[in-house]
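Peer 1: quick one: sequence plus predicted model below, questions after.
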Amino acid sequence: MSQLLGLLNRAKYFFLFLFLEIISFALIRKNNLQWDVNVFNSTNAVAANTMAATYKAKEYLYLKEENLSLANENLSLREKVVAFEQGEGRPDSFYKVDSIYAERFDFQVAKVINSTTARNKNYITIDKGLLDGIEPGMGVMGPRGVVGQVMSCSQHFSRIYSILHDDFRVSSEVINQNLRESGQTALGLAMWNGLSHDVVKLGTIDKFKKVAVGDSVVTSSQNLIFPPNILVGKIKNVSTPDNGAFHDLDVTLATDFGGLTYVYVVSNRLVDEQLNLEREDENE
């Protein structure tokens, strides 16, 4: 007890100072309205910043669910757009598309859990597999355009070789006003040359077809795994060798493979029927 009293005796001036400070602040607040307003505003500012930080933290925590919700919504819209485009056919054509053929493509959302972009053969791994109805050979697209094709599947995962793979080819078509007005179709094969992770080559486009920088390159109707008119990219550079029959085209990819989060696996319900018929014809 004597030690406690001794400690208080040694600190008595500190406690006296603290007591006088409290009295001083109380008198200032009571007699100075501006100071009271400033304290009130500062307190409100701190509270507002704290609430804003808390809201941003909640937004981040729910971002995964929000992205998945948007991916599913985009999936529904994509299905409707593809079915509509396939049912309409070309505007200048008299041909009427069969409804079963128009609705032959199904889509399924999957999440990217691993990917590469810096190799000659780049792959993507997704969180859907055989148990989800995914099979090798199915096409894969992203929110912005073509991604690749399913290579192999386990029960719960699938491996995709992306368009950034030197073995992948996709039948493509150049779209522009000149070709449309002249009734021409500019078909070619888009393939990666291994030089850049955002540029592919488009070959076998006749040099007499009028194409230009900025023209859109989309999947053609001669695709088994993709619906027509899915964006591949836009023409970045056009050169035509004097002794060649085709344009040399560089195409900037629509898909950002470095930031790919969700993809859509495309299933063509009529692919087996078409392939079986074509094999029968080849065997004759």
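Peer 2: Looks like it arrived, so ask away. Here the structure is a predicted model, which means the values were calculated and not measured.
Peer 1: going forward, measure contacts and count neighbours with C-alpha atoms only.
Peer 2: Noted.
Peer 1: in the stretch 151-284 of the chain, what residue spans correspond to strands?
Peer 2: Secondary structure of the stretch 151-284 of the chain, counting by DSSP state E, counting those that start in this stretch: strands at 158-165, 170-175, 186-191, 199-203, 216-219, 231-239, 248-253, 262-268.
Peer 1: looking at those strands, which is closest to Asn32?
Peer 2: Shortest distance between Asn32 and these, using Cα to Cα, is found for strand 262-268: 59.5 Å.
Peer 1: residues contacting the closest one, please?
Peer 2: When contacts are taken as Cα atoms under 8 Å, 6 or more residues apart in numbering, the neighbours of strand 262-268 outside the stretch itself are 68, 71, 75, 104-112, 134, 138-143, 147, 224-226.
Peer 1: take this one as well and set it beside the first:
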Amino acid sequence: MGELVDFFLRSRHFILFVLLEVLCFYFIINTSNYWSATYFNTSNRYAAQVLAWSNAANEYANLRKVNADLALENQRLNAQLTKALQSRPEAPAEYRADSAFADRFKFTVAKVVDNTTQFANNYITIDKGSDDGIRPGMGVISPTGVVGKVRVCNHHFSVITSILHSEYLVSSQLVKANEIGTAKWDGSDPRFIKLLDISRYKPVSKGDSVVTSGHNSTFPPGILIGRVLSVAPMPNQTFHDITLNLATNFSNLSFVYVVENRLQAEQEQLEKQVDNEK
């Protein structure tokens, strides 16, 4: 307390000067319309700027919650869209999918906690595991396209084999050309992927969308994989050399959706039974 008193005694002249300046400033503002208006406008401008900075800081602090809410909303919309597509497939008008088939896909939102893109075989770790109903073999998509397939799980985490893996294949379909092929990463650039097994005698257009085909039990049909970037004939072969721009940007992957096909085990069991009888 004594040191505080000593400080005021030592600084009494400066403190008096500051008080007199504030008093003069007060009298100037209150006795002059011009300076009063100037002060009012200036203070409002700076107050508005400070308020804008405060709002921007609050919005930035809430981005994590906003992103999580958007991911949950996308999960709901994905389920509704997939159900609608499964209920109305490209088939004769008299065909109608039964309710179990239309509702066979379920989506679970998860956050990416680790992700590699620089290796020949890349993996992704998410914060959902067996306690959340995740199992090996389930497909994984992003809000923009295909991501990969669940490889292993524990109670709270799962590791996904990324589509950026040299041995991972995805049954694919060219939308305009209506041709079935296989998407496979060549291990070079994480922005691009190859589309294999498309006959060079089939017309392929740059910009054509490539989506998951109905010839797999992992993904719903129609999930975007990429768009055709370039088309060229493969030397000494009867196939196109097709490069796609990947729809999913793996460099900033934050949220993904794990796809459960409720009828997958039933389908694969039947197909395996047929293969064993051959």
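Peer 2: Sure thing, it's come through. What you are looking at is a predicted structure, and each value in this text was computed from that prediction instead of being measured.
Peer 1: quick revisit: including mean neighbour count and distance to Phe25 of the first structure, could the strands of the stretch 151-284 of the first structure go into a markdown table?
Peer 2: As requested, the strands of the stretch 151-284 of the first structure are arranged in a markdown table below (neighbours: other Cα atoms under 10 Å; distance: least, Cα to Cα, whole Å):
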| stretch | mean neighbour count | distance to Phe25 of the first structure |
| --- | --- | --- |
| strand 158-165 | 25 | 68 |
| strand 170-175 | 24 | 75 |
| strand 186-191 | 22 | 75 |
| strand 199-203 | 22 | 68 |
| strand 216-219 | 25 | 71 |
| strand 231-239 | 20 | 68 |
| strand 248-253 | 22 | 66 |
| strand 262-268 | 23 | 58 |
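Peer 1: quick one: which of those strands is nearest Ala118 of the first structure?
Peer 2: Between Ala118 of the first structure and the strands of the stretch 151-284 of the first structure, the shortest separation by Cα to Cα is 8.9 Å, and it involves strand 158-165.
Peer 1: average gap between the closest one and the second structure?
Peer 2: Between strand 158-165 of the first structure and the corresponding residues of the second structure, superposition yields a mean separation of 0.6 Å, by mean Cα distance after the TM-score superposition for the first structure.
Peer 1: helices or strands up against that strand?
Peer 2: Under the contact criterion of 3 or more Cα pairs under 8 Å, 6 or more residues apart in numbering; DSSP states H and E, the helices and strands touching strand 158-165 of the first structure comprise strand 121-126, strand 146-153.
Peer 1: for it, what is the distance to the chain centroid?
Peer 2: Its chain's C-alpha centre and that of strand 158-165 of the first structure lie 15 Å apart, by Cα atoms, centre = their mean, to the nearest Å.
Peer 1: quick check: angle from that strand to strand 199-203?
Peer 2: Going by axes from the mean of the first three to the mean of the last three Cα atoms, to 10 degrees, strand 158-165 of the first structure is angled at 70 degrees with respect to strand 199-203.
Peer 1: over in the second structure, find the residue span strand 158-165 of the first structure aligns onto.
Peer 2: Mapping strand 158-165 of the first structure onto the second structure (TM-score structural alignment) gives residues 158-165.
Peer 1: quick one: the top helix by length along the second structure to the first structure mean distance?
Peer 2: Secondary structure of the second structure per DSSP state H: the longest helix is helix 33-61. Taking mean Cα distance after the TM-score superposition for the first structure, the mean distance separating helix 33-61 of the second structure from the aligned residues in the first structure is 1.7 Å.
Peer 1: tell me what that helix is packed against?
Peer 2: If you count contacts as 3+ Cα pairs under 8 Å, 6+ apart, helix 33-61 of the second structure packs onto helix 12-31.
Peer 1: and the counterpart of Asn236 of the second structure in the first structure, how many neighbours?
Peer 2: In the superposition onto the first structure, Asn236 of the second structure corresponds to Asn243 when matched by TM-score structural alignment. Look at Asn243 of the first structure: counted by other Cα atoms under 10 Å, it has 6 neighbours.
Peer 1: picking up where we left off before, out of the strands of the stretch 151-284 of the first structure, which is closest to Leu18 of the first structure?
Peer 2: Distances from Leu18 of the first structure to each of the strands of the stretch 151-284 of the first structure were compared using Cα to Cα; the shortest belongs to strand 262-268, at 60.8 Å.
Peer 1: start and end residues in the second structure for that closest one, please.
Peer 2: Mapped onto the second structure using TM-score structural alignment, strand 262-268 of the first structure spans residues 255-261.
Peer 1: stretch 187-194 of the first structure now?
Peer 2: The alignment of stretch 187-194 of the first structure onto the second structure (TM-score structural alignment) covers residues 180-187.
Peer 1: distance check, Tyr26 of the second structure against Asp186 of the second structure.
Peer 2: 74 Å (Cα to Cα, to the nearest Å).
Peer 1: give me the more crowded residue out of those two.
Peer 2: Looking at Tyr26 of the second structure and Asp186 with other Cα under 10 Å, you find the greater number of neighbours at Asp186, namely 16 against 12.
Peer 1: you'd agree that one is up against Ile193?
Peer 2: Yes: counting by Cα atoms under 8 Å, Asp186 of the second structure touches Ile193, with 6.6 Å between them.
Peer 1: what's the mean deviation for stretch 78-87 of the first structure versus the second structure?
Peer 2: Overall, stretch 78-87 of the first structure averages 0.9 Å from its counterpart (mean Cα distance after the TM-score superposition for the first structure).
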